[in-house]
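*Asks:* Any chance you can model this:
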Amino acid sequence: MIATDLRTGVDRLGEMIAEARTIVPFTGAGISTETGIPDFRSPGGLWSRNQPIPFDEFVASQDARDEAWRRRFAMEETFAAAKPGRGHRALASLYKAGKIPAVITQNIDNLHQASGFKADAVIELHGNTTYARCIGCARRYELDWVKSRFDSERQAPDCTACGEPVKTATISFGQAMPEHEMRRAAELSQHCDLFIAIGSSLVVWPAAGFPMMAKHAGARLVIINNEATEQDDHADLVIRHDIGETLGPFVGN
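*Replies:* Just a heads-up that it's a prediction; the model follows:
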């Protein structure tokens, strides 16, 4: 069913939420755009300005590492200013009510944690950009430390423990997906009765496979996204309206 108008979609979504025992949300960049964080693919998105730097290029080239960190620090004000939007707060309300065990997200902005989810209830398939890790020994570094070294040495720093490059704790193109998070996401997808994909184009695999995994396991599937996706025909409900307006009524419920 494709909701013909916002009210119809919100009413039907409310019925499905009320009937569900276990809800698993799957969020993409679209849930964060109302917070001021641009998405990736749309006109004006991050990739329209800069093509992503593949992981192998980051590892092989000091220039690539310098550029990656230059871009990250250029976005710091945007990330630092972002606060959870209505979509984040609605999901946090359902989490606190015991309807949602955890959220699966493609986002790297830490806004689910800021909205009230415990850290271990946020399954970050693409990592987190609010801190850094050594790609060798996985030692954690805070961004202030990286920025200080970057400014003083005029280049991206290496790990003080093992000498390998330090990178934002995100998953880049060509980098292996996190095994633990992928396994948890699969388990959740297979054991829910309502799966809600929110603000994702559902084109980045293997993450885009979780909605259909849930559907095949017997869950109802809802897709909330401004644009059509390739999985809309399989969904029980499709809402192509603003995410904040769609989920806003569920904040605090």
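
*Asks:* make it CA atoms for all contacts and neighbour counts henceforth
*Replies:* Will do.

*Asks:* which residues of this protein fall in helices?
*Replies:* 6-19, 46-49, 55-60, 62-74, 76-81, 86-96, 111-115, 143-153, 179-190, 210-216, 243-247 (DSSP state H).

*Asks:* Please name whichever of those helices is nearest to Glu34.
*Replies:* helix 243-247 (7.4 Å; C-alpha to C-alpha).

*Asks:* ok now the closest one, how far from the chain's centre?
*Replies:* Helix 243-247 sits 17 Å away from the centroid of its parent chain (C-alpha atoms, centre = their mean, to the nearest Å).

*Asks:* biggest strand in the protein by residues?
*Replies:* Longest strand in the chain, counting residues (DSSP state E): strand 127-134.

*Asks:* can you count the residues close to Arg49?
*Replies:* The tally of other residues near Arg49 (other C-alpha atoms under 10 Å) stands at 10.

*Asks:* re earlier: from the contact counts, what lies against the longest strand of the chain?
*Replies:* Here strand 127-134 is seen to pack against strand 140-141, helix 143-153, strand 166-170 when contacts are counted using 3 or more C-alpha pairs under 8 Å, 6 or more residues apart in numbering; DSSP states H and E.

*Asks:* that older thread, turn the helices of the chain into a markdown table, including distance to Gly163.
*Replies:* Formatted as a markdown table, these follow (distance: least, C-alpha to C-alpha, whole Å):
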| stretch | distance to Gly163 |
| --- | --- |
| helix 6-19 | 49 |
| helix 46-49 | 30 |
| helix 55-60 | 12 |
| helix 62-74 | 13 |
| helix 76-81 | 25 |
| helix 86-96 | 38 |
| helix 111-115 | 31 |
| helix 143-153 | 14 |
| helix 179-190 | 25 |
| helix 210-216 | 37 |
| helix 243-247 | 43 |
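
*Asks:* To compare against the first, here's the next sequence to fold:
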Amino acid sequence: MPSITHSRYFGGVQVTVFSGAGISAESGVPTFRDAETGLWAQVDPYEISSSHGWRAHPERVWAWYLWRHHMMSAVAPNDAHRAVAAWEDYADVHVVTQNVDNLHERAGSNRVHHVHGSLFEFHCDRCGAGYLDEVPDMPEPVATVEPPRCGCGGLIRPNVVWFGEPLPDDAWQRSVDAVVNADLVVVVGTSSVVYPAAGLPELAVANGTPVIEVNPEPTPLSDSATVTLREKAASALPGLLQRLPVLLG
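*Replies:* Below is the predicted model of the structure:
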């Protein structure tokens, strides 16, 4: 394994970052529950985030995700996202994220694997073809919007993983590979309770890979992580590589 503690330049070292909602919350992205205000406060989350809800009321689900799309588009990457992108100057960096926003990409990260899909991609619910047209902006929430249709007659849906759906095969396999091949795994802003994604840091621990957890609150991963930093992502990540000799010895 290449040294990850005794060189200013980490050539040949692979760093895999596993990120969750906490890193984007610092940009002002509301969590799923936080976004359920006003018009959406009384809506059952299952009804707007499941294939059953989509089949029953696609116009309601589409309206909800257009609103989420607007909220995520209106915020900018924070110092944590930018720090991860800057690490590519020193190491081979892969990002495995549970987030459906595109803040890692907008910050400049080039290898981002979305295990729960992306709200910035869309596809047909019938034939699976990608949808490349722009979706309408929705600065104010509305109750219903008819989703566009594919040429085959199917409805265009967001490329996110809903309750009861499997994770995308390609993204999942790339994520597993990124963790298995990592020399260091940094777990940031995730509660470590949503499976199967939460099993990826556990895989790194089982493989003997150093794992640094960055989270202001304790999680089920905390006791097994090599190092736990009770800090927010935007504070901890910008200087993290420079701290490795002290953190990992």
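
*Asks:* returning to that earlier point: relative to Ala176 of structure 1, which of the helices and strands packed on strand 127-134 of structure 1 is closest?
*Replies:* Closest among these, using C-alpha to C-alpha: strand 166-170, at 10.8 Å.

*Asks:* what stretch of structure 2 does the closest one fall on?
*Replies:* Alignment note (TM-score structural alignment): strand 166-170 of structure 1 is matched to residues 156-160 of structure 2.

*Asks:* could you measure the most centrally placed residue in structure 2 against Tyr90 of structure 2, distance?
*Replies:* In structure 2, the centroid-proximal residue (C-alpha atoms, centre = their mean) is Asn99; its distance is 2.3 Å. Using C-alpha to C-alpha, to the nearest Å, Asn99 of structure 2 is found at 25 Å from Tyr90 of structure 2.

*Asks:* on that earlier part again, could you tell me where the longest strand of structure 1 falls in structure 2?
*Replies:* With TM-score structural alignment applied, strand 127-134 of structure 1 matches the range 117-124 in structure 2.

*Asks:* ok, back up a step: which stretch among the helices and strands packed on strand 127-134 of structure 1 is buried most, on average?
*Replies:* Neighbour counts (mean count of other C-alpha atoms under 10 Å) averaged over each of those peak at strand 166-170, with a mean of 24.

*Asks:* Tell me which residues are up against it.
*Replies:* Applying C-alpha atoms under 8 Å, 6 or more residues apart in numbering, the external contacts of strand 166-170 of structure 1 come out as 65, 108, 126-135, 141, 156-159.

*Asks:* show me what contacts Asp78 of structure 2?
*Replies:* If you look again at residue 78 of structure 2, you'll see it is Asn, not Asp. By C-alpha under 8 Å, 6+ apart, the residues touching Asn78 of structure 2 are Ser24, Glu26, Ser27, Ala234.

*Asks:* Pick the one among these closest to Ala86 of structure 2.
*Replies:* Among the contacts of Asn78 of structure 2, and counting by C-alpha to C-alpha, the member closest to Ala86 of structure 2 is Ala234, at 13.3 Å.

*Asks:* corresponding residue for that closest one in structure 1?
*Replies:* For Ala234 of structure 2, the residue aligned by TM-score structural alignment is Gly244.

*Asks:* wait, what's in contact with its match?
*Replies:* By C-alpha under 8 Å, 6+ apart, the contact set of Gly244 of structure 1 is Ile31, Glu34, Gly85, Arg86, Gly87.

*Asks:* thinking again about what came up before, mean per-residue distance, the match of strand 127-134 of structure 1 versus structure 1.
*Replies:* Its aligned residues in structure 1 lie a mean 1.4 Å from stretch 117-124 of structure 2 after superposition (mean C-alpha distance after the TM-score superposition for structure 1).

*Asks:* Not counting its own residues, what contacts that stretch?
*Replies:* Under C-alpha under 8 Å, 6+ apart, the answer for stretch 117-124 of structure 2 is 65, 69, 98-102, 129-132, 149-150, 154-161, 167-168.

*Asks:* follow-up on the earlier one: distance to Tyr9 of structure 2 added to the contacts of Asn78 of structure 2, as JSON lines?
*Replies:* JSON lines is the format used below for the contacts of Asn78 of structure 2 (distance: C-alpha to C-alpha, whole Å):
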{"residue": "Ser24", "distance to Tyr9 of structure 2": "28"}
{"residue": "Glu26", "distance to Tyr9 of structure 2": "29"}
{"residue": "Ser27", "distance to Tyr9 of structure 2": "29"}
{"residue": "Ala234", "distance to Tyr9 of structure 2": "22"}
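
*Asks:* Most neighbours among these, please name it.
*Replies:* Ser24 (28 neighbours).

*Asks:* What is the equivalent residue in structure 1 for it?
*Replies:* Per TM-score structural alignment, Ser24 of structure 2 is aligned with Ser32.

*Asks:* How about that match, nearest residue that isn't a chain neighbour?
*Replies:* Take Ser32 of structure 1 and drop its neighbours on the chain: the residue closest to it by C-alpha to C-alpha, 6 or more residues apart in numbering is Gly85, 6.8 Å away.

*Asks:* With Thr105 of structure 1 instead?
*Replies:* In space, Thr105 of structure 1 is closest to Thr27, 4.7 Å off (C-alpha to C-alpha, 6+ apart).

*Asks:* Same check on Glu217 of structure 2?
*Replies:* Arg230 is the one closest to Glu217 of structure 2 (C-alpha to C-alpha, 6+ apart), at 6.5 Å.

*Asks:* Just give the number of residues close to the one you found.
*Replies:* By the other C-alpha under 10 Å criterion, the neighbourhood of Arg230 of structure 2 contains 14 residues.

*Asks:* now the one 3 residues further on
*Replies:* Neighbour count for Ala233 of structure 2, taken as other C-alpha under 10 Å: 27.
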